[in-house]
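Trainee: Just to be clear, the model below is a prediction. Sequence and coordinates:
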Amino acid sequence: MRAKKKNYTRTDQLITKITAWIAGIIVLILVGWGCISLWDLYHYEETNDAQVEEYINPVTSRVTGYIRSIKYEENQEVKKGDTLLIIDNSEYKLSEQEAEAALLNAEAQIRVMESNEQTTAKVADVSQSQIASAKAKLWKQQQDYDRYLKLFKVESATLQQLENSKAALEVANSEYKSALNSYQASVSKVNDIKSQKDVYLAEIKRREALLKRNKLDVGYTVITAPYHGKMGRRTIQEGQLIQAGQTLAFIVDQEAGKWVIANFKETQIAAMHLQDKASIETDAFPGEHFEGRVVSLSPATGARFSLLPPDNSTGNFVKVVQRIPVKIRLTDGHQAEKLRAGMNANVIIAKHQ
């Protein structure tokens, strides 16, 4: 036994002690790490299936034409109302001028119609006065005829005188009827002109709408930024023919802010609520944490919104844990400016017990 003890030198003993201490420290670290992991597992939900999102909208053309000039560069920041590109508007200007001329013509025709209406109304007034004159003349001839008829019966007037009086009466009656018909015709013509006037007024409204449409087309040849944002990749060139509805560029909406879509397992969302605080760390900025709040939970799993949602009743069933998209709004907008849409992120949300 003494021989064996003598085989352990002081160096061996020192190495043994150091090794024991190191092993003990490692065990303590592992225990501490295990405790922290269990604490986090019990109090927090975490996922690395998350990405930063922003609204990325296409910039489209409302008219067809050739690009005259492009006023932006790739990845350029723009403000709302900044001109992005200009389309050749020569043809649309000609259409606008044609619509203006057509509107002026319709307005001139309505003025002519109003003048004819006034003239015809005056003619009707004259015809109405002629009715009164013809009526008075008819009354006088009727009186003369009645007088000659009485005289003829007592043989104080000749038959010729009676016939002349009757002829004059018939002429006066015809003139009276003619005056009435002339007045009615004038009134009808005034009504016809009023009806035609309504047609021309409707035509003027149509021409005005057509002119506004042409002015809109001319305005559409200047494409501006719809909001503050940042342009994406540029794929168009000056002189290129573009079609109405064609996508010309993409713009990132900086006014709407940024958010994170975190896809948590269905077993993790039971204790999540709206407005819960979330801590976000991105792969691009390790060690830097971004604050956010839960603003919504998806009404269905991500698989249900896919192009071909799974149908477990059509074949063999294999249970797979589904993911629920959770939208988290970044609360510190200034700090979140460095983030870009599509960046990977890790999200931690405290559990509610």
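Mentor: Yep, that arrived. Numbers count the residues shown, from 1 in each chain.

Trainee: drop to CA atoms for contacts and neighbour counts, all remaining ones
Mentor: Noted.

Trainee: name the helices or strands packed onto the one helix or strand Asn181 maps to?
Mentor: Using DSSP states H and E, Asn181 sits within helix 159-220. Judged by 3 or more CA pairs under 8 Å, 6 or more residues apart in numbering; DSSP states H and E, helix 159-220 is in contact with helix 90-153.

Trainee: Against that first model, consider the following:
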Amino acid sequence: MNIAVDDKTAFQHEHESVIQQLMHERKQRRKRTLILLGGGAVLVGAVAFGMYWMTVGRYLEQTDDAYVRADWIPISPRISGYVAQVLVEDDQPVKRGDVLVRIEDRDYLARLEQARAELAETEASVAAQQANLQVTDSLIAQQKAGLTQADARLRSAHAERRRASLDEQRYEGLVREHAASAQRLESAAASYAQANAAVEISQAMQRQQDTRLNVAITRRQMAEASLKQKIARRSQAQAQLSLATNALEDTLIRSPIDGVVGQRKVRTRQYVAPGLPLLAVVPTQQAYVVANYKETQLRDMRAGQAVDISVDSYSGRKLKGHVVSFSPGSGAMFALLPSDNATGNFTKIVQRFPVKIVIDQHDDGGPILPGMSVITTVDTHPAGQGDSHD
């Protein structure tokens, strides 16, 4: 009976050993299967990553040293005076041409009226001088007519003297031949003397008319010079009127662009002077991105390449953009105290160059404000410039 029990126990041990061996073999097969599957997955992943890197990844240049910028405009007055009214509040949207600040205009209105009066005075002076010039022209015409008349009288006197001279010569011959009386000769001689005197009088009158004409011409030249002087004064008065008009218009300080008011420092009754900053207008709709890329990342970058922009303020909100331009120098070149590496202790540092990126479209996910941090990814693929990848 003990032999039967021992046989039964041995059989049970042998059975359990077989079962354990089968389970061990199953575990080994499962382990090998898992290893093969894992290796296959790793291989597929490596191949997929390699293909992605070869086709896309190696063309993507990314940096988190990027910020939103905008060409905001500081607003300052062109004239001095006391602020009468501030018409905008902090962070208020404004349109181009909207009045931001109004300066008291009493003095500038008075200057405008003074300029208008001076212009009216100079215009009247010009008109009077033009009338004087016309009178002088009429006088010149009259003197020319008188000179023509004097020339005619002189020619007539010369003709009369010639006739009298011929009569005197003819009567002298007749008297020698006793064909005429001495009285007729004396009468002919007197006529010749009168004709000679008439010639001298006509010549004197001609010289007098010629002198008067010269005086009239000189007077016209003086009147013409005076007219030019008065026209110059009128031009000066017109310029003063334009300046006064511009100064009056400058009492209304307007927004030069569409944007949002910021840095509002101006207050009512404050005295302002030209160049004093009052506030700023920020064109938020014209915001762009400046990304500082390492110099080793610029090799394949070109203007026009597509850019993915991730905004930190909106949990990675995605925007589309494109590269516009590159800075002509690194940030260190334009620093207040640029570094000088011509020293004994030299440490090479990779430089960063600002790259300007324009945002192509603005969605309704919230405003993109200057100063926000972003992450930019430039697609430098030579055949796919402008096609960005998520």
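Mentor: That came in fine, so what should we check first? This one's a predicted model, so the numbers in the text were calculated from it and none came from an experiment.

Trainee: Identify the residue of structure 2 aligned to Val295 of structure 1.
Mentor: Correspondence of Val295 of structure 1 to structure 2, assessed by TM-score structural alignment: Val324.

Trainee: Would you map the helices across the stretch 251-353 of structure 1?
Mentor: 333-336 (DSSP state H, counting those that start in this stretch).

Trainee: thinking again about what came up before, pull out the buried positions in the helix or strand just after the helix holding Asn181 of structure 1.
Mentor: Tracing the chain past helix 159-220 of structure 1, the next element assigned as helix or strand by DSSP H and E is strand 222-224. By neighbour count with 16 or more other CA atoms under 10 Å, strand 222-224 of structure 1 contains the buried residues 222-224.

Trainee: so where in structure 2 does strand 222-224 of structure 1 end up aligned?
Mentor: Using TM-score structural alignment, strand 222-224 of structure 1 pairs with 252-254 in structure 2.

Trainee: List the contacts of that stretch.
Mentor: The contact list for stretch 252-254 of structure 2, computed with CA atoms under 8 Å, 6 or more residues apart in numbering, reads 77, 96-103.

Trainee: Find the pair from the residues you listed with maximum spatial separation.
Mentor: Across those, the longest distance by CA to CA is 18.8 Å; it joins Arg96 and Ile103.

Trainee: higher neighbour count, the two?
Mentor: Ile103 (25 against 11; other CA atoms under 10 Å).

Trainee: quick one: what's aligned to the more buried one in structure 1?
Mentor: So Ile103 of structure 2 corresponds to Ile87, using TM-score structural alignment.

Trainee: one step back: tell me the one of the buried residues of strand 222-224 of structure 1 nearest Val154 of structure 1?
Mentor: Of these, the one sitting nearest to Val154 of structure 1 (CA to CA) turns out to be Val222, at 100.3 Å.

Trainee: And the closest one, how far from Trp259 of structure 1?
Mentor: 32 Å (CA to CA, to the nearest Å).

Trainee: One more: Gly34 of structure 1?
Mentor: On the measure of CA to CA, Gly34 of structure 1 and Trp259 of structure 1 end up 32 Å apart.

Trainee: Those two: which is more packed in?
Mentor: Between Gly34 of structure 1 and Trp259, counting by other CA under 10 Å, Trp259 is the more crowded of the two (24 against 12).

Trainee: give the contact list for the residue nearest to the more buried one when sequence neighbours are not counted.
Mentor: Nearest residue to Trp259 of structure 1 in three dimensions, chain neighbours excluded: Arg329, at 4.4 Å (CA to CA, 6 or more residues apart in numbering). By CA under 8 Å, 6+ apart, the residues touching Arg329 of structure 1 are 258-260, 292-295.
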